[in-house]
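>>> sequence and predicted structure below; questions after.
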Amino acid sequence: MKINENEITPKELFEDRRKFIKLGAASVVASSTLMELMAKENLPTPNLTYKKDINSEYLKLNSFEQITSYNNFYEFTTSKKDVKYMAHTLKPNPWAIEIDGLVEKPFTIDIKDLISSNSLEERIYRFRCVEGWSMVVPWVGFELAKFIKKCKPLSDAKYVKFETKYDEEMFPDQERGVFANIKNYPYVEGLRMDEAMNPLTILAVGLYGKTLENQNGAPIRLVVPWKYGFKSIKSIAKISFVKEQPLNTWQDIASNEYGFYANVNPKVDHPRWSQARERVLGKFLKQDTLMFNGYEKEVAYMYKGMDLRKNF
């Protein structure tokens, strides 16, 4: 008998065996009991069907509460802890994504159709913010490369440009004009084509088996695990294939502080934050930051011969 992914005991509960046994779970747990266990552990009720990540690196996941309660989303506020309380104005359904630029035929796709047409999988990734904090997140999504192939970009397309939705009712900071946190909306990010096609790069539609919370970038966001978090643009509404390198939002705001690549590099400090060490949410002591956030073997070849201090 095939077991539905949503009926499998969460890895976090299984690994905490004493707690698991104490709660009366032996080898099989009824669905209702499983839901009760998950509620006690503050885990969300899964609503996505996906392939689990085996977590070969044995990364320790941050809790659902931590991941959804400490977020940068300037379209709402600069307060990381207040975003979750302000993001209720974001309406992730209905939602459409426009595909244009250097493609055979521009089109628009509904988020539901996009999700149903792709096999979802879990990707447990390190997530590193340029501000010096980090977490480990069990994203659910699909490889961007697979979607790019369906978009049929032309040979002249060298970069992929992403834009967050522009809607002043959904995003209060967009209507603040000169008083806004970000002057030029919508939020823009970009990747070189080889970066976008790298197997690590995904479009995430959920985490911990549940569709994304608003504060985490619902209904769909980019995740590029070897780059600082601001590259992983949230609430994507437009993807364009272009010939020239796009000007990403933070590079536009402060080009002396933020470059196009934004690769995690412990040897290159931000003017305001050292990048040599990081604070994992929930931990007191800092840990050393890894080159390319620990994904050096998978991505370093793309930057061979580049001056990573100049091309930061």
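Looks like it came in fine.

>>> alpha carbons only for contacts and neighbour counts from here, please
Noted.

>>> Phe142 falls within a strand, correct?
Yes - the assignment for Phe142 by DSSP: H, G, I helix; E, B strand; the rest coil puts it in a strand.

>>> where's Ala39, which helix or strand?
Element membership of Ala39, judged by DSSP states H and E, is helix 31-40.

>>> of all the residues in that helix, which ones are buried?
By 16 or more other C-alpha atoms under 10 Å, the buried positions in helix 31-40 come out as Leu34, Met35, Leu37, Met38.

>>> number of residues surrounding the spatially closest residue to Trp250 that is not a sequence neighbour?
Ranked by C-alpha to C-alpha, 6 or more residues apart in numbering and with sequence neighbours excluded, the top spatial neighbour of Trp250 is Tyr258, at 5.9 Å. Neighbourhood size, Tyr258 [other C-alpha atoms under 10 Å]: 19.

>>> now do the contacts for Tyr258.
Contacts for Tyr258 were tallied using C-alpha atoms under 8 Å, 6 or more residues apart in numbering; they are Trp250, Gln251, Phe312.

>>> secondary structure class for it?
coil.

>>> any idea how far it is from Gln245?
Distance, Tyr258 to Gln245, by C-alpha to C-alpha, to the nearest Å: 15 Å.

>>> re the thing from before, and the contacts of Tyr258, which of them are in helices?
Among those, the ones falling in helices (DSSP state H) are Trp250, Gln251.

>>> quick one: which of the contacts of Tyr258 is nearest Gln275?
Phe312 (12.2 Å; C-alpha to C-alpha).

>>> surely that closest one and Ala262 touch.
Yes - if you go by C-alpha atoms under 8 Å, Phe312 and Ala262 touch, sitting 5.5 Å apart.

>>> can you say which of the contacts of Tyr258 are buried?
For the contacts of Tyr258, buried by 16+ other C-alpha under 10 Å: Trp250, Gln251, Phe312.

>>> what residues are up against the second one?
When the contact criterion is C-alpha under 8 Å, 6+ apart, the partners of Gln251 are Glu257, Tyr258, Gly259, Phe260.

>>> hang on, isn't the first one packed against His270?
Looking back up the chat, that one is Glu257. Yes - the criterion here is C-alpha under 8 Å, and Glu257 meets it with His270 at 6.3 Å.

>>> alright, now check it against this:
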Amino acid sequence: MLIKRSPNGIDLPFSSEITPREIYESRRKFMRQIAVGAVGGAALLEMAQREAFAQGGGAKLPGKLNPSYSTLEKQTPFKDATTYNNYYEFGTDKSEPAMYAGTLKTHPWTVSIEGEVKKPLTLDLDALLKLAPLEERVYRLRCVEGWSMVIPWVGYSFSELIKKVEPTGNAKYVEFVTLADKKQMPGVGSRVLQWPYTEGLRIDEANHPLALLTFGMYGEVLPNQNGAPVRMVLPWKYGFKSAKSIVKIRFVKDQPRTSWNLSAPNEYGFYSNVNPDVDHPRWSQASERRIGEDGFLSRKRKTLMFNGYADVAPLYAGMDLKRYY
């Protein structure tokens, strides 16, 4: 199917090597409190995510490796993956999310699932985590700006949630609505996008097993700047399609209006599949730079159609992918 991951496992950095000592020792103290039952499981997720927001690691969130959906490629260093981010709610510079996302409060957190479904639900984090067994999948992630990463994510196929809520025959699309709180997210006050940030998929895309409802990375809970506490990861699409910090999932009849498509429709189409043959109006998409490989002087590599995930090609059979970009 796809390619299998290296048997060497995940080489996690020590928190003391990537985090200021006072933060690291504070985390160690917190984990000792956990050991004696000072806080409960839900509080563990919240406090670990808040401690982890800048550069460090959080609470462990393991998942059983699914080798059918994991690449053998060298993984992006944890520090790079957590300090070079697009998350405009916390700033437009790549370094700003790691600097400012500590204001994000991830507990309590609920996600409502509504619209064209037989069983609408509102689930808290604990319920979402228990919905299906967690898996680890090492995915390539390609950004529309021309850079890429390889990250081990933890979650389960979004199709598990779809089965739970039983969409009606009218459900043709899925819309993802993310948190937009000016008190927690300084970037929400800007006019760079319409808030809240929304994204969408056709329902057959959302049902594809590669579409991952994600709670962690590198065997730990998601850091705030990477979309805590729950996000989507869609490895065959450009990164902005993978909505972060999701609060609402709507099953709808009509194609949802998505944030970047509203802001610049000539640059960001609804589908936004990785396609080296369709250039962004301001730059080529034929090659990419892998973050963590020799800095900005790293040699570019050829971009693959669907980011190398050819299994999704039948979803678009007969479509003109230059028109439906």
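Structure received. Computed from a predicted structure; not experimentally measured.

>>> quick check: which helices or strands does the helix or strand just after the helix holding Ala39 of the first structure pack against?
Later in the chain than helix 31-40 of the first structure, the nearest helix or strand by DSSP H and E is helix 64-69. The contact analysis (3 or more C-alpha pairs under 8 Å, 6 or more residues apart in numbering; DSSP states H and E) places helix 64-69 of the first structure against helix 83-86.

>>> residues in contact with the helix it packs on?
Thr68, Ser69, Tyr70, Asn71, Asn72, Phe73, Phe76, Thr77, Asn214, Gln215.

>>> how about the third one, what's its match in the second structure?
Residue-level alignment of Tyr70 of the first structure against the second structure, with TM-score structural alignment as criterion, gives Tyr84.

>>> now do the last one
The alignment partner of Gln215 of the first structure in the second structure, by TM-score structural alignment, is Gln225.

>>> now its match: how far from Lys322 of the second structure?
Following C-alpha to C-alpha, the distance that separates Gln225 of the second structure from Lys322 of the second structure is 32 Å.

>>> who has more neighbours out of those two?
Between Gln225 of the second structure and Lys322, counted using other C-alpha under 10 Å, Gln225 has the larger neighbour count: 32 against 10.

>>> would you agree that one is in contact with Thr82?
Yes - Gln225 of the second structure is in contact with Thr82 according to C-alpha under 8 Å; the separation is 6.9 Å.

>>> any idea how far stretch 100-110 of the first structure is from the chain center?
23 Å (C-alpha atoms, centre = their mean, to the nearest Å).

>>> for that stretch, measure first residue to last.
End-to-end span of stretch 100-110 of the first structure (C-alpha to C-alpha): 15 Å.

>>> please name the residues that touch Thr168 of the second structure.
Glu116, Val117, Lys118.

>>> the most centrally placed residue in the first structure: what's its closest spatial neighbour, skipping adjacent residues?
Residue closest to the average C-alpha location in the first structure (C-alpha atoms, centre = their mean): Val223, at 3.6 Å. In space, and not counting its chain neighbours, Val223 of the first structure is closest to Ser232: 4.7 Å by C-alpha to C-alpha, 6+ apart.

>>> ok, the residue mapped onto that neighbour from the second structure to Gly318 of the second structure distance?
Aligning on TM-score structural alignment places Ser232 of the first structure opposite Ser242 in the second structure. Distance of Ser242 of the second structure to Gly318 of the second structure, computed by C-alpha to C-alpha: 25 Å.

>>> go on, Trp147 of the second structure?
29 Å.

>>> higher neighbour count, those two?
For Trp147 of the second structure versus Gly318, the count of surrounding residues by other C-alpha under 10 Å is larger for Trp147: 18 against 7.

>>> dump the residue contacts of that one.
Glu288, Arg289, Arg290, Ile291.

>>> make sure the first one is indeed in a strand.
Yes - per three-state DSSP, Glu288 of the second structure lies within a strand segment.

>>> and for the alignment partner in the first structure of it, the neighbour number?
When the first structure is aligned by TM-score structural alignment, Glu288 of the second structure is paired with Glu278. Residues contacting Glu278 of the first structure under the criterion other C-alpha under 10 Å number 23.

>>> close enough to count as contact, Glu278 of the first structure and Gly132?
Yes - in this structure, Glu278 of the first structure is within contact of Gly132 by C-alpha under 8 Å, at 4.8 Å.

>>> which PyMOL command selects the buried ones in the contacts of Trp147 of the second structure?
Entered in PyMOL, the line below selects the buried ones among the contacts of Trp147 of the second structure, by 16+ other C-alpha under 10 Å:
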select buried, resi 288+289+290+291
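
>>> before we move on, back to that, contacts only, for the residue nearest to the centre of the first structure.
Thr201, Ile202, Leu203, Ala204, Lys231, Ser232, Ile233.

>>> rerun that using 6 Å as the cut-off
Thr201, Ile202, Ser232 (C-alpha atoms under 6 Å, 6 or more residues apart in numbering).

>>> for it, give its distance to Thr89 of the first structure.
Val223 of the first structure sits 23 Å away from Thr89 of the first structure, going by C-alpha to C-alpha.

>>> follow-up on the earlier one: and the residue nearest to the centre of the first structure, how far from Thr164 of the first structure?
14 Å.

>>> surely Glu143 of the first structure meets Leu200?
No - the pair Glu143 of the first structure / Leu200 is not scored as a contact, 7.2 Å apart, by C-alpha atoms under 6 Å.

>>> which one of those two is surrounded by more residues?
More crowded of Glu143 of the first structure and Leu200, by other C-alpha under 10 Å: Glu143, with 23 against 20.

>>> map the more buried one onto the second structure.
For Glu143 of the first structure, the aligned residue in the second structure is Ser157 (criterion: TM-score structural alignment).

>>> what is the burial count for the residue nearest to that match when sequence neighbours are not counted?
In space, and not counting its chain neighbours, Ser157 of the second structure is closest to Leu212: 4.6 Å by C-alpha to C-alpha, 6+ apart. Look at Leu212 of the second structure: counted by other C-alpha under 10 Å, it has 25 neighbours.

>>> likewise the one 4 residues further on?
By the criterion of other C-alpha under 10 Å, Gly216 of the second structure has 29 neighbours.

>>> and it, what's its match in the first structure?
Alignment note: Gly216 of the second structure maps to Gly206 in the first structure; criterion TM-score structural alignment.

>>> who's in contact with its match?
Residues in contact with Gly206 of the first structure (C-alpha under 6 Å, 6+ apart) are Trp139, Val140, Leu212.

>>> 10 Å - rerun?
46-48, 120-122, 138-141, 212-213, 216-221 (C-alpha atoms under 10 Å, 6 or more residues apart in numbering).
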